[in-house]
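In: pasting a predicted model and its sequence here:
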Amino acid sequence: MVAAAITLVALTCVAFLVPVPYVTLRPGPVFDTLGDFDGKPMFTFGKGVKTYKTDGSLDFTTVSVTRADSSLSLVDVTRAYLDQDIAVVPHDFVYPDDQSESDAKTEGQAQLTSSKDASRVAALRAAGYTVPEKPVVAGVVKDSAAAGKLEAKDRIVTVDGTKVASSAAVVKAIQTVKPGQVVTVGVDRDGKALDVELTTRPDAQDPTIPRVGITIATTYDFPIDIVNNVGDQVGGPSAGTMFALAIYDRLTPGSLTGGLQVAGTGEITADGTVGPIGGIRQKMAGAAAAGAEVFLAPASNCDEVRGADLHGLEVVKVSTLKDAITDLRDLAQDKDATVPRC
């Protein structure tokens, strides 16, 4: 009987130590976008660019996630589950298809790079600058109409003689013809103008749609030089909104924060739309621990915010960069100003 009891206890202990397929999301560090990152100013501006003094802070927030190649025991997961500031989620939710730690980091860096570009565009446009788009060939499908004719990095200038200023305009222009008809795509390849004739082919799923077999990306002609010095210590797209606010604050007169310590999160697109992110509760907890007073949350995440521990934060709902700028200016004038809240 005693032996059986000892065996049961031993098996129970082993069970609690066996790895389980979950990861944790914990509050991560915050970084002031108006300050330094890894010993350098987070943003540096080109020679001759007029910038303005700022005060307060605009912190971007992070989440500390269990590494893809690490494992958690049942004890680890149980402890985390009992902490309201830690989320426990299935491993596949964060690392789909057995994604490796290296692949996860590469993906995160690609998202960060895209976020840096989008935040620069959105901030510059909000500050009154013109930032033209440039549609470029991102890739060519093997054995497609464009194979051997167009190349990655070709800048698309015209379609059938009509200038196209965006990726959407390229797609729209190509789709004005019927499958089997020829379109002439004018490109700039390393400074040389070329007109390339392509015989369109029917889409595999919808034969009424013409395809030429390219993927299109958008690049930009930036009117001034701005360097984002955030390195590979962080990844993902969720700092975009705070990046954009910092750039805008530096390029426009007057303090955007009025001295407040502001934190926030949110993916951003070039047109200034603020998109949802993961780990909103963990980011709020991290922001509060760092002393934030105001937290900017994407409108799409407000359902997660409601009912959560706000840690004393004033949580402001934002849908666009313009919203965030307006709300911060109002709060800078009056901390009790009426602004949209989650």
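Out: Thanks, I have it.

In: rest of the way, CA atoms for contacts and neighbours
Out: Noted.

In: neighbours of D225, how many?
Out: Neighbouring residues of D225 were enumerated by other C-alpha atoms under 10 Å; the total is 12.

In: which residue packs closest to it, ignoring adjacent ones?
Out: For D225, the nearest residue in space outside its immediate sequence neighbours is G46; the separation is 4.6 Å by C-alpha to C-alpha, 6 or more residues apart in numbering.

In: ok, that neighbour to Q111 distance?
Out: From G46 over to Q111 the distance is 24 Å, taken as C-alpha to C-alpha, to the nearest Å.

In: who's more crowded, the two?
Out: Here G46 and Q111 are set side by side on neighbour count (other C-alpha under 10 Å), and the busier one is Q111, at 17 against 10.

In: just confirm the more buried one is within a helix.
Out: Yes: with the criterion set as DSSP: H, G, I helix; E, B strand; the rest coil, the secondary structure at Q111 is a helix.

In: what about E267, neighbour count?
Out: By other C-alpha under 10 Å, 24 other residues sit near E267.

In: isn't it right next to T241, touching?
Out: Yes: with contact defined as C-alpha atoms under 8 Å, E267 reaches T241; the gap is 6.0 Å.

In: list residues touching both of those two?
Out: When contacts are counted by C-alpha atoms under 8 Å, 6 or more residues apart in numbering, E267 and T241 are jointly contacted by V274.

In: give me the contacts around the biggest strand by length in the chain.
Out: Looking across the chain with DSSP state E, the single longest strand is strand 22-32. Under the criterion C-alpha under 8 Å, 6+ apart, residues 37, 57-67, 71-72, 77, 80, 85-91, 94, 279, 282-287, 290 lie in contact with strand 22-32.

In: now, which of these lie within strands?
Out: Using DSSP E, 37, 57-65, 72, 87-90 are the members of the contacts of strand 22-32 that sit in strands.

In: out of those residues, which end up buried?
Out: Buried subset of those (neighbour count, 16 or more other C-alpha atoms under 10 Å): 37, 57-65, 72, 87-88.

In: distance to L256 added to those residues, as JSON lines?
Out: Formatted as JSON lines, those follow (distance: C-alpha to C-alpha, whole Å):
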{"residue": "F37", "distance to L256": "20"}
{"residue": "S57", "distance to L256": "9"}
{"residue": "L58", "distance to L256": "9"}
{"residue": "D59", "distance to L256": "13"}
{"residue": "F60", "distance to L256": "15"}
{"residue": "T61", "distance to L256": "18"}
{"residue": "T62", "distance to L256": "22"}
{"residue": "V63", "distance to L256": "26"}
{"residue": "S64", "distance to L256": "29"}
{"residue": "V65", "distance to L256": "31"}
{"residue": "L72", "distance to L256": "43"}
{"residue": "A87", "distance to L256": "33"}
{"residue": "V88", "distance to L256": "36"}
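
In: try it against this one:
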Amino acid sequence: MKLNHPLNRKKAAQQRPVMRVIIALILFAAAIFGMTIPKLYYISEPGFSRDAGGLIQLPHASGEDEEAITRTPGTAKSPDPTPDANRDKKINEKLAPAPGWYYTTIRLDRANMLQALSAWIGPGEVYTARSVLGGLNEASYMKRMNRIMLLALQDAAEAAMKEAGIPLKSVPQSVVVESGGAFGDAFKLEVGDMVLKANGKPIHEMVGLLTELDAAFSAEAPMRLEVQRDGNRLQLEGRVELQNLALLSRSIGSEDSGLPSFNELRQLYLPGQSEPLKWGEAGAGGPSAGLMAALAWYDSLDQGDLLARRAIAGTGTLDVEGFVGAVGGVAEKVSAAAAAGAEWFLVPASEAKLAEKAARSVGKNDRTGQEMKIIAVTSLAEAIEKLQLDDSNL
């Protein structure tokens, strides 16, 4: 009964504006605190899907008829004189996606602790800045990832040409560290390092590097390397161990062994061409566009029509022998593909279950009413074989 006394009600009414001010100040302070917390995390989100058709390009300086070597994917053996007309044609009142080989990406957004906690509670993936950047700034990290993308496109082009049975001339230019690791007993190589010299001798290919490694081991002398890292030249020195030399000679250094692995930056020439292939701007770094770049390039070389006017997305690394490797961010990439309207998604076999779960999560395609079809592959050859099947058998 005491609470209903008029004096108590008057006192409570007088306190309300004060409480509102206090709450407003607390919220304002929390907002300022949230904006000023260092952004030490990354949150992954679906990125973009883009046609891989322009990632590997013919040179334009030779003057030869490009159509004699390649064609636009999806145009061969087509009775339709305007193969792109379907881009603007509505099917079931829904706009059909443009045919193409879509490579997919994830987007990493900087986040502070509060944003990271929110993402942890929700569906997002959270990474520490150090786990992503490895202590680099973003500009240096992207420069390294762009170099890895270039290596991936070279391997994709070479693998596609082998699969198409077209001879290729490859001219090594330099040796690049593809995955970092300890090398010898005193120094470590990092992703994207370019090996300039070994024991004072210029290095342009793996054979030269391995020769100098073997010479240093045989002489029981330190190995001296000059590398370019983030625009700077560094002098590194260390001793070579027998077991490391054996592994490196097979170029199978890995995170498990703690050794670096290498690849060659090289120029690739088609038959009859005096200028090398060119590489398009991917808008992203890393090796995961390799599979889709290879399929797009193969389809332009082959006399069939592998694309068959479909919108096919996917992800996966690809080595020069045509083997597909796992990537990260599969769920986000499936979402990116779905947003682009793709109805098929190629994925490394080891990550197929993740992709299938993601496809169920994004739901049915607005136009077709069907879930995205996930195609698990282990090699470029297997991907081509499966895509040659009727859609109902995929």
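Out: Structure received. Only a predicted model underlies this, so the values are computations on that prediction, with no experimental measurement involved.

In: TM-score of the superposition?
Out: The TM-score (TM-score structural alignment, normalised by the length of the first structure) is 0.69; 286 aligned residues with a C-alpha RMSD of 3.9 Å.

In: farthest-separated two in the buried ones among the ones in strands among the contacts of strand 22-32 of the first structure?
Out: Distance extremes for those: the farthest pair is S57 and L72 at 35.6 Å, using C-alpha to C-alpha.

In: re the thing from before, closest to Y220 of the first structure among the buried ones among the ones in strands among the contacts of strand 22-32 of the first structure?
Out: F60 (24.4 Å).

In: quick one: contacts for A122 of the first structure?
Out: The neighbourhood of A122 of the first structure, defined by C-alpha under 8 Å, 6+ apart, consists of 244, 269-272, 321.

In: which residues does the spatially most central residue of the first structure contact?
Out: Central residue of the first structure (C-alpha atoms, centre = their mean): P237, 1.9 Å from the mean position. Applying C-alpha under 8 Å, 6+ apart, one finds that P237 of the first structure lies in contact with 108, 111-112, 114-115, 266-268.

In: counterpart of it in the second structure?
Out: Counting by TM-score structural alignment, P237 of the first structure corresponds to P287 in the second structure.

In: and that match, how close does it get to D319 of the second structure?
Out: Taking C-alpha to C-alpha as the criterion, P287 of the second structure is separated from D319 of the second structure by 10 Å.

In: between these two, which contacts overlap?
Out: In the contact map built from C-alpha under 8 Å, 6+ apart, the residues linked to both P287 of the second structure and D319 are A152.

In: residue boundaries of the strands in the stretch 101-250 of the second structure?
Out: Assigned by DSSP state E, counting those that start in this stretch, the strands in the stretch 101-250 of the second structure fall at 125-128, 169-179, 181-183, 187-189, 194-198, 201-202, 223-229, 232-238.

In: quick one, which of those is packed in tightest?
Out: Looking across the strands of the stretch 101-250 of the second structure with neighbours counted as mean count of other C-alpha atoms under 10 Å, the highest average goes to strand 194-198: a mean of 23.

In: okay, the angle between the longest helix seen in the second structure and strand 100-111?
Out: With DSSP state H applied, the helix covering the greatest number of residues in the second structure is identified as helix 6-36. Helix 6-36 of the second structure and strand 100-111 meet at an angle of 120 degrees, taking axes from the mean of the first three to the mean of the last three C-alpha atoms, to 10 degrees as the criterion.

In: what do we get in the first structure for A358 of the second structure?
Out: The equivalent of A358 of the second structure in the first structure is A308 (alignment by TM-score structural alignment).

In: setting aside sequence neighbours, what's the nearest residue to that match?
Out: Distances taken as C-alpha to C-alpha, 6+ apart place R281 nearest to A308 of the first structure, at 7.1 Å, with adjacent residues excluded.

In: distance of D299 of the second structure from V132 of the second structure?
Out: Note on D299 of the second structure: its distance to V132 of the second structure, by C-alpha to C-alpha, is 34 Å.

In: neighbour count: the two, which is higher?
Out: A count of neighbours by other C-alpha under 10 Å puts D299 above the other of D299 of the second structure and V132, at 27 against 14.

In: what sits against the more buried one?
Out: Residues counted as contacts of D299 of the second structure (C-alpha under 8 Å, 6+ apart) are 73-74, 305-307.

In: what's the helix or strand for it?
Out: With the criterion set as DSSP states H and E, the secondary-structure element containing D299 of the second structure is helix 290-301.

In: other SSEs contacting the helix or strand that that helix is followed by?
Out: Counting by DSSP H and E, the next helix or strand C-terminal to helix 290-301 of the second structure is strand 311-314. On a contact count with 3 or more C-alpha pairs under 8 Å, 6 or more residues apart in numbering; DSSP states H and E, strand 311-314 of the second structure meets strand 100-111, helix 290-301, helix 330-339, strand 344-348.

In: the last one aligns to what range in the first structure?
Out: When the first structure is aligned by TM-score structural alignment, the counterpart of strand 344-348 of the second structure is residues 294-298.

In: burial count for I86 of the first structure?
Out: Applying other C-alpha under 10 Å, we find 21 other residues in the vicinity of I86 of the first structure.

In: doesn't Q282 make contact with it?
Out: Yes: counting by C-alpha under 8 Å, I86 of the first structure does reach Q282; the two are 6.5 Å apart.

In: mind checking how far the corresponding residue of the second structure for T106 of the first structure is from L291 of the second structure?
Out: Alignment of T106 of the first structure against the second structure is given by TM-score structural alignment, with K143 as its counterpart. The spacing between K143 of the second structure and L291 of the second structure, counted by C-alpha to C-alpha, is 21 Å.

In: so those two - more neighbours on which side?
Out: Set side by side, K143 of the second structure and L291 give different neighbour counts by other C-alpha under 10 Å, the larger being at L291 (36 against 16).

In: ok, now how distant is the more buried one from A337 of the second structure?
Out: Distance of L291 of the second structure to A337 of the second structure, computed by C-alpha to C-alpha: 15 Å.

In: same check on A30 of the second structure?
Out: Separation of A30 of the second structure from A337 of the second structure (C-alpha to C-alpha): 37 Å.

In: looking at these two, which one has more neighbours?
Out: Set side by side, A30 of the second structure and A337 show more neighbours around A337, with 30 against 12, by other C-alpha under 10 Å.

In: contacts only, for F217 of the second structure.
Out: Counting by C-alpha under 8 Å, 6+ apart, F217 of the second structure makes contact with 239-242.

In: nearest residue to V88 of the first structure other than its sequence neighbours?
Out: Of all residues not flanking V88 of the first structure in the chain, T24 sits nearest, at 4.7 Å (C-alpha to C-alpha, 6+ apart).

In: having no further points to raise, I will conclude here.
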